[in-house]
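S.K.: Predicted model follows, preceded by the sequence.
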Amino acid sequence: MADHPALNLLIAGEALSGGGRDSHEVIDPATGETIGSVPHATAADLDRALEAAERGFKTWRNTSADQRTAILLKAAALIRDRAASIGEALTREQGKPIKEAIGETIYCAMLLEFYAQEIKRIYGRTLVRPVGQRVEVQYHPVGPVAGFAAWNFPSLNVMRKIGGALAAGCSTIVKPSEETPSAGIALVQACIDAGVPGDAVQCVFGVPDEVSRHLLASPIIRKVTFTGSTAVGKHLAKLAAEDLKIATMELGGHAPVMIFADADIDAALDTMTANAYRNAGQVCVSPTRFLIEEPVFERFRDGFVERAKAIKVGSGFDKDTQMGPMASARGLERMEQMIGDAKERGAKLLAGGERIGNQGFFHQPTVLAEVPTDATIMNEEPFGPIALLNPMAGEDAMIEEANRLPYGLAAYAWTKDSARKRRLAAEVEAGMLALDTGSVSAADAPFGGVKWSGYGSEDGREGVMACMVPKTVHEG
């Protein structure tokens, strides 16, 4: 395996490390070993990044649409060319299977390709007025954007922070997770190599609260965008509100999966079992609460358990691996606490439930059934390789339970009844609903939630427009 890539800040187009800066050790979750360290930006570094972002905004917003499109398409091509090496480093830092890591990085290129073309589809409008009067609605880039990305999708989360902003004409400062830094650095470097000014796209690291407070305290930053937990999202939203910065918050979830008696049970099992343990369950849209209509509960339960037990867990570099390790020791500890609490309250452990070995952060794919609603795991996002299976009386009860929590990111349902699908689309409280499929994400479709799962959208046209502000021009 090649040496791990250099880890550095990218400020004003310059790679920075050392210099007496503090640093954060990067751990391989498959072995528990240190594989590198990423430097923390100093206060002076952050001030320099802010000054550069202000300069970069003036330059990038005035770059023609054709030029910006060409540059972003070139960046996407570079990301495709580098996807294997980016994916390898990503797997070493985060643990997911190498195929998933490379696929995630290629998806970043796809998203950037969509955003590049969307640059030419930013339309205003002219309102109807009497002769001699004119009113135009124009859209302008909001200004420098600060983005904060989570560790579970180290490539995609970063691209969602910088892609739409760059397409809109904004400059960006992104802070990837210190635990999984290499992919974010590589994506920002690809943009710079393609021709985005180094002042317009920058990458910093540091103690999260210190970096966020420093950046958001500056009037230079006009928007904040964040992927992560609801608790941290609320904190950042408060910081943004102090200066009335606009915000996009993609926060936690606890996705319900409604399995109706008329569903294609085998298709639902094959799709949703794989989804439940994808990335060791460390996915904000992971299907977690399975609400199964009583007539098919036992069949679905038994089929799910059989498939969960067959999942191959191992190193992300093993070609047969279907699920890698959890990303950190704290994830293992949270799983142990939640499973223990659920069992004490009467839940039935049908598969897994324990750590695998004592090297790295591996955990068994786990299934709990008949979990009472007062169990912690039924109310807080587990963010681990676990599925909760409960029998339900029928549609009304399933919708009520699906909407019970304050989260509303993704939801899933399996049914052949087209009228029911329309009812679910109207009544289920979620930013994204998947009917007879496990997919809730596409480059051209908005991605985001409601309630405690956040507000605003990434991806799609909405991901660009979220970085723009309207201006109405009245002419007499």
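M.R.: Now that the structure is in, tell me what you want to look at.

S.K.: okay, CA-based contacts and neighbour counts for the rest of this
M.R.: OK.

S.K.: residues touching the spatially most central residue of the chain, list them.
M.R.: Geometric centre of the chain, nearest residue: residue 157, 4.7 Å, by Cα atoms, centre = their mean. Shown in contact with residue 157 (Cα atoms under 8 Å, 6 or more residues apart in numbering): 149-150, 227.

S.K.: let's bring in a second model and compare:
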Amino acid sequence: MNTTTYGPLYLFLAGEWVPADTRDTSPVVNPADGTVLGRVPLVTAADLDRALLTANAVAGTWAKTFPNERAAILRKAGELIRQRAAEIARQLTLEEGKPLGEATDEVLRAGEYFEWFAEEARRIDGRVVPSNRPGVQQLVKRQAIGPVAAFTPWNFPAITPARKLAAALAAGCPVIIKPGEESPATALALARALDDAGLPKGVLQVVFGVPDMVSAHLIASPIIRKVTFTGSVPVGRLLSARAAEGVKPITLELGGHGPVLVFNDADIEAAAVGGVANRFRGTGQVCISSTRFLIQRDVYEAFTQRFVEATLRLVVGNGLDESSQMGPLANPRQLAKMEELVADAVERGARLLAGGKRIPGPGYFFEPTVLADVPMDARVMQEEPFGPIAILHPFDTLEDGLNEANRLPYGLSAYAFTRDARTALDVGDSLEAGMIGINQYRIIATELPFGGLKESGHGSEGGAEGIGYYLTTKFISQA
């Protein structure tokens, strides 16, 4: 087993890599064995003030940097991330726990985001609007909105920061980003690539700290013009309220509870085996995961049997072990939550078909779990489990299935499996989700928008839509 060493951790302030030294720190724990990998330095209020002043100082210059020059830096950063993918992926697995293959794929896709938005930087345009008065020229321009405060979680420490950084930097905005303290090395590796690619000092700054203190301080500052957050619904509400106090736009990508509609005419093998891979990827700690498998009555038992068989074959272990298909949960809190959700569901009458308990030994491992016939009043039917629990539930008619799929306030991802073209059109139109997969689970691509509806957030990242949220529209009428 590869036991790659874990490097020192820093803040990246005003173009300087600031070590922990005598600062307050937070431990970074390897979730596979509970050992402390390192300690991440935490910012003070004075550090944040320094970061804000730096962002303000460089904002005008970076916004006026020619698009092709911004593009060249982002393209080079993407190239460096790809070159360093093996090293970054091992750091990611150590601190986050996911299997090395998943980590490598994530890092490579993070590099793709920088390459994609490098080209989008060259496509920021406006328009000339014909005037109804002689001698008047009317222009509509899109310009960088200004300094951005970005907040990202621990579960995708490469791709989530990459989506935000690549789009904001391409638009001409400086960024102060606070990644998750549980997995800091990965985000720092992206910052290192940008620094090495020639990004001007101070255009990107990376801070870690007490989340509530950092978010309150940054969002309250008049220097920050835009906020972007990926994380839980409760924190999203809090940050949205803080942004509203300063009338600042905010992009939110929050939780989900992804329904999967499996119809009688579906390819059961693809829906079940692919569903297992999708559900337990990232140990279920994936906001767009399929969670509630809603199966039409005639194929319910066949689907259930195939799904359970595939689940029981999964190999759980340290992400650095090549045989591992599912790693540990991120922390003891998630482990305890899984136990509570399973116990609650079973107590209320659910059938436990696989897993259901923590795995003895070091680390935060929990068995891949399948619950069938879960009552509607069970907690897991209301709350995003964010862990390796799959829910199987029958339905009868198309209307019944859609009603259950849309019942919760979440609207991030949804899936459907059917061979009928009319059914596919109906579910595509009727599912209340920002991202929908029909007859497939892989719905994410660099060139496509990423975002949700309802309490899963608003705004999109990725694709041609992603850069627009870092731009403001200006109308100029010149006589």
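M.R.: On my side now, so go ahead. Because the structure is predicted, anything quoted here is derived from the model rather than measured.

S.K.: what TM-score do we get after superposing?
M.R.: Here the superposed chains carry a TM-score of 0.99, computed using TM-score structural alignment, normalised by the length of structure 1; 476 aligned residues with a Cα RMSD of 0.9 Å.

S.K.: Is the aligned residue in structure 2 for the residue nearest to the centre of structure 1 within a helix or a strand, and which one?
M.R.: Alignment of residue 157 of structure 1 against structure 2 is given by TM-score structural alignment, with residue 160 as its counterpart. Residue 160 of structure 2 belongs to helix 159-171 when assigned by DSSP states H and E.

S.K.: on that earlier part again, quick check: the match of residue 157 of structure 1 vs residue 106 of structure 2, distance?
M.R.: Computed as Cα to Cα, to the nearest Å, the residue 160 of structure 2 to residue 106 of structure 2 distance reads 10 Å.

S.K.: Would you map the strands across the stretch 151-300 of structure 2?
M.R.: Ranges of strands within the stretch 151-300 of structure 2 are 175-178, 204-206, 226-230, 250-253, 258-262, 290-296, based on DSSP state E, counting those that start in this stretch.

S.K.: From the contact counts, what lies against the fifth one?
M.R.: Taking 3 or more Cα pairs under 8 Å, 6 or more residues apart in numbering; DSSP states H and E as contact, the helices and strands that strand 258-262 of structure 2 lies on are strand 290-296, helix 398-405, strand 413-417.

S.K.: Just put the ones you listed in CSV and tack on mean neighbour count and distance to residue 335 of structure 2.
M.R.: As requested, these are arranged in CSV below (neighbours: other Cα atoms under 10 Å; distance: least, Cα to Cα, whole Å):
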stretch, mean neighbour count, distance to residue 335 of structure 2
strand 290-296, 26, 17
helix 398-405, 17, 27
strand 413-417, 28, 24
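
S.K.: Now distance to residue 449 of structure 2 too, for the ones you listed, in JSON lines please.
M.R.: As requested, these are arranged in JSON lines below (distance: least, Cα to Cα, whole Å):
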{"stretch": "strand 290-296", "distance to residue 449 of structure 2": "18"}
{"stretch": "helix 398-405", "distance to residue 449 of structure 2": "22"}
{"stretch": "strand 413-417", "distance to residue 449 of structure 2": "12"}
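
S.K.: Could you say which one of the ones you listed comes nearest to residue 430 of structure 2?
M.R.: helix 398-405 (7.3 Å; Cα to Cα).

S.K.: so that closest one matches what in structure 1?
M.R.: Structural correspondence for helix 398-405 of structure 2: residues 395-402 of structure 1, per TM-score structural alignment.

S.K.: That stretch vs structure 2 - mean distance after superposition?
M.R.: With the two structures superposed, stretch 395-402 of structure 1 lies on average 0.4 Å from its match in structure 2, counting by mean Cα distance after the TM-score superposition for structure 1.
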